[in-house]
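Chemist: coordinates only, sequence not included:
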């Protein structure tokens, strides 16, 4: 007769670690509170665990809580469930919960700001999983301390062009378009699209330009005849380092000295080169900008009326002044 002491023990699934149990409980309790009353079978199917594990976890929750003012666990300091429904009908219903409502919640204004940012992200072509973003917007709306303001973020570039760029990014295809450069010259460009970004009302495509063999930034309102080609992209966002700033300085950039109100300096950060000398002049800050051409400078200054003044060179001052004078004359 074999000696049972040397028989190999039956293999079993190792019990979950304490950290895994805690993570599971932290997910289980909010889910139960959100669903009011559910069966053990429904909870087990949702979390992908056995019904016995759900029963054990619910029993543990019912013995959990926070010490009250007496530093002891009184009845009102503990979770409680509908024990009759749990034991007789295999249903879970939390009848008392503690500490959950004490967790910090977003204010209505904070939630609205985050929702606005998510709506903006939905316009970017690399965010293909827009369902996940919509689900997050709904969670933010439900989880705020009050109903967030109803708002909508202004749309991006023309939907047809944006739709083509989004399709090119999703399919990994190169785009071809006509582009009006800063010198007013029309060029044919083929680009591997990487990212769409915006500054104020202007939208830009960042991508690898096959004509220049470098990373370039293109304004949507200067692009025309957009076509998604059959050629696959040779560079994607995972292998091309996209700088934090939208515009990268080049040796051909023009330097312009400006004086600006302190509150708008942050809006000019993309144009201020590293190491630029900054001095206080009265209530203004004097610093240097780098721009590729004066046409862009005119638009930049016009977008911040009364807060930015061009100091030098004279050619830049004249370009901005003439442009503003011409605009004013149209209202005469």
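Modeler: Looks like it came in fine. This is a predicted model, so every value here is computed, not measured. Numbers count the residues shown, from 1 in each chain.

Chemist: C-alpha only now, for contacts and for neighbours.
Modeler: Noted.

Chemist: helix, strand or coil for residue 121?
Modeler: The three-state label given to residue 121 by DSSP: H, G, I helix; E, B strand; the rest coil is helix.

Chemist: and if you look at residue 95?
Modeler: Under three-state DSSP, residue 95 comes out as strand.

Chemist: which parts of the strand or helix carrying residue 85 are buried?
Modeler: Following DSSP states H and E, one finds residue 85 within helix 83-89. Using 16 or more other C-alpha atoms under 10 Å as the test for burial, helix 83-89 gives 83, 86.

Chemist: on contacts alone, who are the packing partners of the host helix or strand of residue 59?
Modeler: Here residue 59, judged by DSSP H and E, is contained in helix 51-61. Contacts defined by 3 or more C-alpha pairs under 8 Å, 6 or more residues apart in numbering; DSSP states H and E place helix 51-61 against helix 18-35, helix 40-47.

Chemist: pasting the second one now:
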């Protein structure tokens, strides 16, 4: 790595990993995950939470979850509202329209991060609790990923002070 090179941001890692997550299995997906694994080998990781998160990033998603991830990725790319049928922790299913912003991984789980129109607030939706996804043709309101990802501001601030 070049001495002055900037590390990947949380948003960049999330975008790369999401692009691979819905590939499923096969030679291209395996090669892409190998490349991401190689990139992570050069990161200094001493935190168990970070190590678990990186492992989750390079594991293939189950086929049904990968299908929903593809719909989510398309909604993020096309900047369209996505309709989620979401099962909360107590088992209730709600239907929510979300302005999708980005995806992230924390420990063992993938999350869609976006502005929930039902709650009028930023929410993170665990992929394995998303029962179904529907594309809409409603434009999403613009939101910067950096404002939605935890610790992004702290990491950027530390990088500025280290430079």
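Modeler: Happy to help now that I have it. From a predicted model like this one, the values you see are computed outputs, not experimental measurements.

Chemist: so which bits of the helix holding residue 59 of structure 1 are buried?
Modeler: 51, 54, 55, 57, 58, 59, 61.

Chemist: contacts only, for the residue nearest the centre of structure 2.
Modeler: Geometric centre of structure 2, nearest residue: residue 103, 1.9 Å, by C-alpha atoms, centre = their mean. The contact partners of residue 103 of structure 2, by C-alpha atoms under 8 Å, 6 or more residues apart in numbering, come to 14, 15, 18, 110, 111, 112, 113.

Chemist: list which of the residues you listed are still in contact in structure 1.
Modeler: Counting by both residues aligned by TM-score structural alignment, their matches' C-alpha atoms under 8 Å, those that remain in contact in structure 1 are 18, 110, 111, 112, 113.

Chemist: aligned to the fourth one, what sits in structure 1?
Modeler: Spelled out, it's residue 112 of structure 2. Aligned counterpart of residue 112 of structure 2 in structure 1: residue 205 (TM-score structural alignment).

Chemist: how big is the offset of the longest strand seen in structure 2 relative to structure 1?
Modeler: The residue-count maximum for a strand in structure 2 (DSSP state E) belongs to strand 93-106. For strand 93-106 of structure 2, the mean distance from the matching residues in structure 1 following superposition reads 0.8 Å, by mean C-alpha distance after the TM-score superposition for structure 1.

Chemist: so the very next helix or strand once past that strand versus strand 93-106, what angle?
Modeler: Using DSSP H and E, the helix or strand that follows strand 93-106 of structure 2 in sequence is strand 109-116. For strand 109-116 of structure 2 against strand 93-106, the angle by axes from the mean of the first three to the mean of the last three C-alpha atoms, to 10 degrees is 120 degrees.

Chemist: tell me what strand 109-116 of structure 2 is packed against?
Modeler: helix 48-57, strand 93-106, strand 121-126.

Chemist: tell me which residues in that strand are buried?
Modeler: Applying 16+ other C-alpha under 10 Å to strand 109-116 of structure 2 flags 110, 111, 112, 113, 114, 115, 116 as buried.

Chemist: got the residues you listed as a markdown table, with distance to residue 71 of structure 2 columns?
Modeler: Below are the buried residues of strand 109-116 of structure 2 laid out as a markdown table (distance: C-alpha to C-alpha, whole Å):
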| residue | distance to residue 71 of structure 2 |
| --- | --- |
| 110 | 14 |
| 111 | 14 |
| 112 | 11 |
| 113 | 14 |
| 114 | 14 |
| 115 | 17 |
| 116 | 17 |
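
Chemist: pick the one among those closest to residue 28 of structure 2.
Modeler: Nearest to residue 28 of structure 2 among the buried residues of strand 109-116 of structure 2 is residue 110, at 21.0 Å by C-alpha to C-alpha.

Chemist: so the closest one sits right up against residue 129, yeah?
Modeler: No - applying C-alpha atoms under 8 Å, one finds residue 110 of structure 2 not in contact with residue 129, separated by 10.1 Å.

Chemist: from residue 31 of structure 1, how far out is residue 44 of structure 1?
Modeler: Separation of residue 44 of structure 1 from residue 31 of structure 1 (C-alpha to C-alpha, to the nearest Å): 12 Å.

Chemist: wait, I meant residue 187 of structure 1
Modeler: Counting by C-alpha to C-alpha, the gap from residue 187 of structure 1 to residue 31 of structure 1 is 57 Å.

Chemist: ditto for residue 121 of structure 1
Modeler: In terms of C-alpha to C-alpha, residue 121 of structure 1 sits 28 Å off from residue 31 of structure 1.

Chemist: cool, and residue 318 of structure 1?
Modeler: 64 Å.

Chemist: kindly report the same for residue 91 of structure 1.
Modeler: 14 Å.

Chemist: neighbour count: the two, which is higher?
Modeler: Shown here are residue 91 of structure 1 and residue 31; by other C-alpha atoms under 10 Å, residue 91 has more neighbours (20 against 14).

Chemist: from memory the more buried one sits against residue 42, does it?
Modeler: No - under the criterion of C-alpha under 8 Å, residue 91 of structure 1 makes no contact with residue 42, lying 9.3 Å away.

Chemist: in what helix or strand does residue 161 of structure 2 lie?
Modeler: Residue 161 of structure 2 belongs to helix 152-162 when assigned by DSSP H and E.

Chemist: typed the wrong thing, it's residue 137 of structure 1
Modeler: Residue 137 of structure 1 belongs to helix 130-143, assigned by DSSP H and E.

Chemist: so which bit of structure 2 is the helix or strand just after that helix matched to?
Modeler: As assigned by DSSP H and E, the chain's next helix or strand after helix 130-143 of structure 1 is helix 159-171. With TM-score structural alignment applied, helix 159-171 of structure 1 matches the range 66-78 in structure 2.

Chemist: for that stretch, give me the average deviation versus structure 1.
Modeler: Counting by mean C-alpha distance after the TM-score superposition for structure 1, stretch 66-78 of structure 2 comes out at 1.0 Å.
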